[in-house]
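Student: show me how the following folds:
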Amino acid sequence: MKRLTSDMVETRFGQRRLERWMEFTERLSSLAVKVRNQAEAIGTEEATKNAFIMPFISSILGYDVFDPLEVVPEFTADVGLKKGEKVDYAIMRDGEVQILIECKPSLGVLKIEHASQLFRYFAVTNARIAVLTNGVQWHFYTDLDAPNRMDAKPFLVLDLLDIDETLITEIQKLSRDSFDLESIISSAEELKYIGALKREIAAQFREPTDEWIKFFTARVYEGMFTQRVRQQFTGLVGKAAQQFLTERVNDRLKAALGVSGTNHAAEAPTSSAEVVEADLDRDTEIETTLEELEGYQIVKAIACGEVKPQRITQRDAKSYFAILLDDNNRKPVARLHFNGKQKYLGLLDDDKVETRHPISELDEIYAHAPEIRESVKRYA
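Tutor: Model (predicted):
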């Protein structure tokens, strides 16, 4: 019998982890498509439970909704003078309540006022995770601010109509097969504030507040911040924000298409669509293949042992498919040379000298897991 080395065991474990992550992502995407197609047609809370919430508990989180030892519908516990109040679902592990879920109709807007039962039940059960959902949006709460008292703000917000891929791994930690409460709680504070900041920045870009306008005006305008100046800069700040976003999108599109060089001002495209069209006209030979994306996911899974998955990015070019740390071409993790009959995995040493390793199957990338992790560690 062939003796398994530690690297082989780690490689197989990494492969299984990647496969589980990809399967989890596919199930989440499938449910998102269903939600997008049916949300407008479902108006009652009961219909929302049947169409969206029970499938999320079963197919995404992996709990048996028909096993009362795992999922208890209409969970009841007496809370002080409140007798017989119910929370829609309680998810159990080892006989203890771990997750409480309160449901609202899919067409309704989620508000913290809807979570009164969650607040009370959180304090009298062993649950560390509470969820308020309308089947479309999922707000996850814990007790960061005070022990055994549910926070007023969620640490994680999942919108099935606009899935933030950086949250997928965190959601997976709540699933039956990958349940990791300690890891969830330890990362909850960072998730809470990063998520809140991203939502606030997005809101300011959509409709800047007076504070936001005054903040930027004071850095470029030396006069008094009068009402006339406020009105003038309200439009200017909004216009600058939109142009900034457009320029960033254009830069990413050029990078993804492998375009280099500077356009002449007279020939510069004026919209994102024109940038895409112009870039494609200049470079139609770049085609990102499914095989390259699968190879990228394998390298990403290996690198996740050292850094968070969202830090591993990719850029495709004519000659190779680059996998980078922090979307920085000065931090190459690996290169995939899949354009010829013979495929190669390119790995770089301390001096960024590349060595190409021939591979016939994508699984062979796992054999180079130690070098990939070492490459990430050099930059991280």
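Student: CA atoms for contacts and neighbours, from now on please.
Tutor: Noted.
Student: in the longest strand along the chain, which residues are buried?
Tutor: Assignment by DSSP state E gives strand 328-337 as the longest strand of the chain. For strand 328-337, the neighbour count (16 or more other Cα atoms under 10 Å) marks 331-337 as buried.
Student: want to throw the residues you listed into CSV with distance to residue 297?
Tutor: Below are the buried residues of strand 328-337 laid out as CSV (distance: Cα to Cα, whole Å):
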residue, distance to residue 297
331, 17
332, 15
333, 13
334, 12
335, 13
336, 12
337, 15
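Student: on that earlier part again, after the longest strand of the chain, next one along is what?
Tutor: strand 343-348 (DSSP states H and E).
Student: report all helices and strands that that following strand contacts.
Tutor: On a contact count with 3 or more Cα pairs under 8 Å, 6 or more residues apart in numbering; DSSP states H and E, strand 343-348 meets strand 328-337, strand 354-359, helix 369-379.
Student: if we go to 6 Å?
Tutor: Strand 343-348 sits against strand 328-337, strand 354-359, with contacts defined as 3 or more Cα pairs under 6 Å, 6 or more residues apart in numbering; DSSP states H and E.
Student: to compare against the first, here's the next sequence to fold:
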Amino acid sequence: MEFSERLDSLATKVKNQATAIGTEEATKNAFVMPFISTILGYDVFDPLEVVPEFTADVGTKKGEKVDYAIMRDGEVQILIECKPSMGALKIEHASQLFRYFSVTNARIAILTNGVVWEFYTDLDAPNRMDAKPFLVLDLLDIDETLIHEIQKLSKESFDLDSIISAAEELKYIGALKREIAAQFREPTDEWIKFFATRVLEGSYTQKVRQQFTTLVSKAGQQFLTERVNERLKTALGVSGITHTASAPAPASAEVAEADLDRDTEIETTLEELEGYQIVKAIACGEVKPQRVTHRDAKSYFAVLLDDNNRKPVARLHFNGKQKYLGLLDEEKVERRHALEELDEIYAHADSIREAVRRYKD
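Tutor: All right, here's what the predicted structure looks like:
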């Protein structure tokens, strides 16, 4: 299994089990040890590779422990501190990592709750752990651009020099992306003023600020939607199609074009393909992505398991003014749910996963 596939598999497990894990010990067993073993490739039962409850007395602090130390050639290379999966990570949780980082040979420290993994090094001062991570991996929302960098820390591909040299760029790019995302979600006064003063004729007053708070947020969302639509149009080789909801692009242009050419009397729209991608993303919590397929028909767009009409996951009724998501029960009786926006499909995630579970074995 490829590195990215192993990461996706663990991510699926985390999505399904994160809310059921309540303690730090359970987090270690369910998520952290599998990450060390299946993702990074180290033997968690070999003390020459992984030392649990690693101890290195620091000054007056005696007997304090770091949850795991990953060893290479008898030297500590990576320190890992764990917290319960239900809790948010805070830099205050890394006190042991700070102390141990300065008295071991470790150049990488990881703070994790099993879901989010924060990777630290010593960019700001030698042998002193930075206060901010250079890389953040969220298993509930994996940034594919980071996969190659994480693989450099695996036993098979360990390349410490390469990841340290890339750490500064990763640190600032990651921080900028998170800040930009935060501004799109909830723009700050500085962000609002920055754009308002560039398009506004006149003084920037309190009334203007209130007006542009809504306008900047709306413009940001529309900008993202338009960029997604442009990517879809480019991938599909079509133009002149407009819609308002956004979703991940199809996996490849070739697949999308083949789908569009399946039947010349059937018009497959971008909204149908976007809806399919949402249903597929939900279904992938139960099965591998390649098992979720679709077939378009004149009356509805079907999402199927294993390309089998006897295994309907959902039906998209998008040909009329009102859009509907069709879900079938165990007796294959369909119930339609009206949709105003494609994102509303996520509200039916449990029913979609239940349908997949009925057929997947």
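Student: quick revisit: in a markdown table, list the helices and strands packed on strand 343-348 of the first structure along with distance to residue 145 of the first structure.
Tutor: Shown next, in a markdown table, are these (distance: least, Cα to Cα, whole Å):
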| stretch | distance to residue 145 of the first structure |
| --- | --- |
| strand 328-337 | 36 |
| strand 354-359 | 49 |
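Student: tell me the SS of the spatially most central residue of the second structure?
Tutor: The residue lying closest to the centre of the second structure (Cα atoms, centre = their mean) is residue 141, at 1.0 Å. For residue 141 of the second structure, the assignment made with DSSP: H, G, I helix; E, B strand; the rest coil gives coil.
Student: for residue 8 of the second structure, see how far away it is.
Tutor: For residue 141 of the second structure, the distance to residue 8 of the second structure equals 10 Å [Cα to Cα, to the nearest Å].
Student: residue 160 of the second structure now?
Tutor: Taking Cα to Cα as the measure, residue 160 of the second structure falls 24 Å from residue 8 of the second structure.
Student: between these two, which one's more packed in?
Tutor: Using other Cα atoms under 10 Å, the more surrounded residue of residue 160 of the second structure and residue 8 is residue 8, with 19 against 15.
Student: now the more buried one: which helix or strand?
Tutor: helix 3-17.
Student: which bit of the first structure covers that helix?
Tutor: On the first structure, the counterpart of helix 3-17 of the second structure by TM-score structural alignment is residues 24-38.
Student: what's next to the matching stretch, contact-wise?
Tutor: Residues from elsewhere that reach stretch 24-38 of the first structure (Cα atoms under 6 Å, 6 or more residues apart in numbering): residue 160.
Student: quick one: that stretch to chain centroid distance?
Tutor: On the basis of Cα atoms, centre = their mean, to the nearest Å, stretch 24-38 of the first structure is displaced by 15 Å from the centre of the chain it belongs to.
Student: where do the helices of the second structure begin and end?
Tutor: Counting by DSSP state H, one finds helices in the second structure at the ranges 3-17, 24-27, 33-34, 95-103, 147-151, 160-185, 189-199, 206-236, 253-260, 270-283, 349-359.
Student: most neighbours per residue, which of these?
Tutor: Mean neighbour count (mean count of other Cα atoms under 10 Å) peaks for helix 270-283 among the helices of the second structure, with a mean of 22.
Student: what's the match for residue 132 of the first structure in the second structure?
Tutor: Per TM-score structural alignment, residue 132 of the first structure is aligned with residue 111.
Student: nearest to residue 236 of the first structure, of the helices and strands packed on strand 343-348 of the first structure?
Tutor: strand 328-337 (31.2 Å; Cα to Cα).
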